[in-house]
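Quick one: sequence and predicted model below, then my questions.
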Amino acid sequence: MNANSINIVKRGFLLGLMVLFFSSAFGQTMPIAKLDNETSRKGEIVWIDLITNDARASKKFFSNLLGWSFKNHEAYDVALSGTKPVSGIIEDQELLKGSKTSYWVVSASVKDAVATAKKIKSKGGKVLSEPMEISGRGTVALVEDPQGAFFSVLENSSGDPKASAPRNGEWMWAELWTSDPKAAVSFYADVLSITAKPLGNDGGGEYFILKGDTYEFGGITKIPVKDEAPIWIPVLRVEDAAGIADKAVKLGGSILIGPASVAGNKVALITTPSGAPFLVQEWDL
């Protein structure tokens, strides 16, 4: 995936995602987890959606790769790892018509989506879709940071999914690949009121860890791939990164980076058959 393909995604994204996800046309709620109205993880990434032009193929891929199962809510599928909801899958057949590219969207929990959207604008970001109420989900806005990475902010109507240590086959966190990590840290710390710390003791600012109340939930780093545009990449915990990467290829995906050893843990950047990139990483918690 290169910068041009991501720009194409953005154009298709606003065409398709606005019609499907950010509308009330479903007539169905779209639960993201078992919610308790008491859990609050404001500022943290609490959900990840896959926007694809072939939901059936995406479900088959993840079912065979990870054993995920799915619950359908009209045009929206919720992926389950065991009994735990882990992702949503949204299909738009007009999205990137003729192109094999899909995209992930990470959602950050906020107390007030309207106020957060205004703050994002004031700090140099963009609001791609104004905050909208979605039955069963809450108030959602699609936004973009000053470097061009887009994500959504979610004012969840029923509380946030509880934080838990990720098991194999579940998302560990998400990484922001950006052109200016320090500027990105300042932006996200400001608009989401989160804490970031440099990895290691050198203070070089090459990699920052995003800390939640209970667990670390994300990272920010310099874009490691040539010609890539700023992007949020979800990271999946697996027992055998090399084995999962090889299996992904056999199922129609591809390997973009690795498998390689990072801080003593093997990691690989792979894609779904429709081109959505994600990291798989071994992790000894």
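Alright, I've got the coordinates.

going forward, measure contacts and count neighbours with C-alpha atoms only.
OK.

can you give me the helices in this structure?
Along the chain, counting by DSSP state H, helices occupy 3-20, 55-66, 113-122, 181-192, 241-250.

Next, format those as JSON lines and append mean neighbour count.
Listed next are the helices of the chain as JSON lines, based on neighbours: other CA atoms under 10 Å:
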{"stretch": "helix 3-20", "mean neighbour count": "16"}
{"stretch": "helix 55-66", "mean neighbour count": "17"}
{"stretch": "helix 113-122", "mean neighbour count": "18"}
{"stretch": "helix 181-192", "mean neighbour count": "18"}
{"stretch": "helix 241-250", "mean neighbour count": "18"}
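
quick one, which of the ones you listed is nearest to Glu91?
Closest approach to Glu91 among the helices of the chain is made by helix 55-66 (5.3 Å; CA to CA).

Asp49 is nearest to which of the helices of the chain?
Here helix 3-20 is closest among those (CA to CA), at 10.9 Å.

Do I have it right that Ser58 meets Pro273?
Yes. Applying CA atoms under 8 Å, one finds Ser58 in contact with Pro273, separated by 7.4 Å.

Any figure for the gap between Ser63 and Val19?
Distance of Ser63 to Val19, computed by CA to CA, to the nearest Å: 27 Å.

Where do the strands of the stretch 101-250 of the chain begin and end?
For the stretch 101-250 of the chain, strands defined by DSSP state E, counting those that start in this stretch occupy the ranges 103-109, 126-134, 138-144, 150-156, 171-178, 195-198, 207-211, 216-222, 231-237.

okay, pairing it with this:
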Amino acid sequence: MSDDHGRFIWYELLTTDPKAAQAFYGDVVGWTFQDMPGDGFTYTVANADGNGVGGLMLIPPEAKAMGVPPNWSGYVDVDDCDAAADKINSLGGSVIRPPADIPGIGRFAVVADPHGAVFEIMKPAPMETGRPRAPQGTQGHTSWHELYAGELETAFAFYAALFGWKKDEAMDMGPMGTYQLFSNQDGQIGGMMKKPDQIPRPAWLYYFQVGDIDAAVERVTRGGGQVVNGPMEVPGGDWIIQGVDPQRAMFALVGRRG
């Protein structure tokens, strides 16, 4: 297993209005954007401090036909995309889009855990220089990864077997159950919990780092988004919000107050 296996390396927004999404996230998170024309479509890279952190595109026709709504998803580095896809099947997950090559970028697949939470796996193409990794808490980057699981213990076992993630602290949330933090080679990177009843299906949620959380909330509402939870203080002194963008894709922010 390589040192990169199990690291989140990219985040992707499928949306019904890419230009509106650029305006919203550019204002809220501070990203700049660069269009990368493809074969019949445009893929737009989101940059923070000149480094690509994610991308966005119009929901593809085949996904739209399946009823896929606007959403964010995350890519996790794997040593071998095809072997990882096979392992996902053997662990009770599913492969939604079989492994395929993106020339010059890598080999990827769209997959889901045993309860249906969707994510991507990718074996990146070799790079002349190492892939830059910003320290956790760097503005404009993703600082936290949260799984609303169908069932906590079996979900964690799936990701541990697939990526080698480790259990970290567990927080008792009373009637909401346990919030299980998890770590990879970089330390704590996220948490998992059984999904609340108001969340319709198991899903991943990604937290983008901003500066002042209250100023970010103002930008969210000014841009036509909606804050559905927060601001709420979390251990360590950070504050978080969860929201939906104007096209109804769910996202989250983490920052400070004052």
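Now that the structure is in, tell me what you want to look at. Predicted, not measured: the structure shown is a model, and the values here were computed from it.

Stretch 174-193 of structure 1 aligns to what range in structure 2?
Alignment of stretch 174-193 of structure 1 against structure 2: residues 145-164, by TM-score structural alignment.

against structure 2, where does stretch 51-70 of structure 1 fall?
So stretch 51-70 of structure 1 sits over residues 14-33 in structure 2, by TM-score structural alignment.

Please state the offset of that stretch from the chain centre?
Offset of stretch 14-33 of structure 2 from its chain centre (CA atoms, centre = their mean, to the nearest Å): 16 Å.

what does it contact?
For stretch 14-33 of structure 2, contacts defined as CA atoms under 8 Å, 6 or more residues apart in numbering pick out 44-48, 56-59, 69-72, 140, 208-210, 216, 219-220, 223-224, 245-247, 249.

quick one on the thing from earlier: now for the helices of structure 1, which one comes closest to Val153 of structure 1?
Of all those, helix 113-122 sits nearest to Val153 of structure 1, with 6.3 Å by CA to CA.

on that earlier part again, for the contacts of stretch 14-33 of structure 2, I'd like a selection string for ChimeraX - just the buried members, please.
Here is the ChimeraX command that selects only those of these that count as buried (16 or more other CA atoms under 10 Å):
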select :44,45,46,47,48,56,57,58,59,70,71,72,140,208,209,210,216,219,220,223,245,246,247,249
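
any idea how far Phe278 of structure 1 is from the most centrally placed residue in structure 1?
Structure 1 has Val106 as the residue nearest its centroid, 3.0 Å off, counting by CA atoms, centre = their mean. Between Val106 of structure 1 and Phe278 of structure 1 the computed distance is 12 Å (CA to CA).

next one: Asn53 of structure 1
For Asn53 of structure 1 relative to Phe278 of structure 1 (CA to CA), the value is 17 Å.

Likewise for Ala79 of structure 1?
Distance, Ala79 of structure 1 to Phe278 of structure 1, by CA to CA: 16 Å.

could you list every residue that touches Asp101 of structure 2?
Asp101 of structure 2 neighbours (CA under 8 Å, 6+ apart): 107-108.

run the last query once more with 6 Å
Going by CA atoms under 6 Å, 6 or more residues apart in numbering, Asp101 of structure 2 touches Arg107.

Next: Thr178 of structure 1.
Contacts of Thr178 of structure 1 (CA under 6 Å, 6+ apart): 222-223, 230.

Thr116 of structure 1: which of those is nearest?
Checking these against Thr116 of structure 1 by CA to CA gives Pro230 as the nearest, at 20.7 Å.

Who are the contact partners of whichever residue in structure 2 pairs up with the closest one?
Aligned by TM-score structural alignment, Pro230 of structure 1 pairs with Pro202 of structure 2. Contacts for Pro202 of structure 2 were tallied using CA under 6 Å, 6+ apart; they are 117, 148-150.
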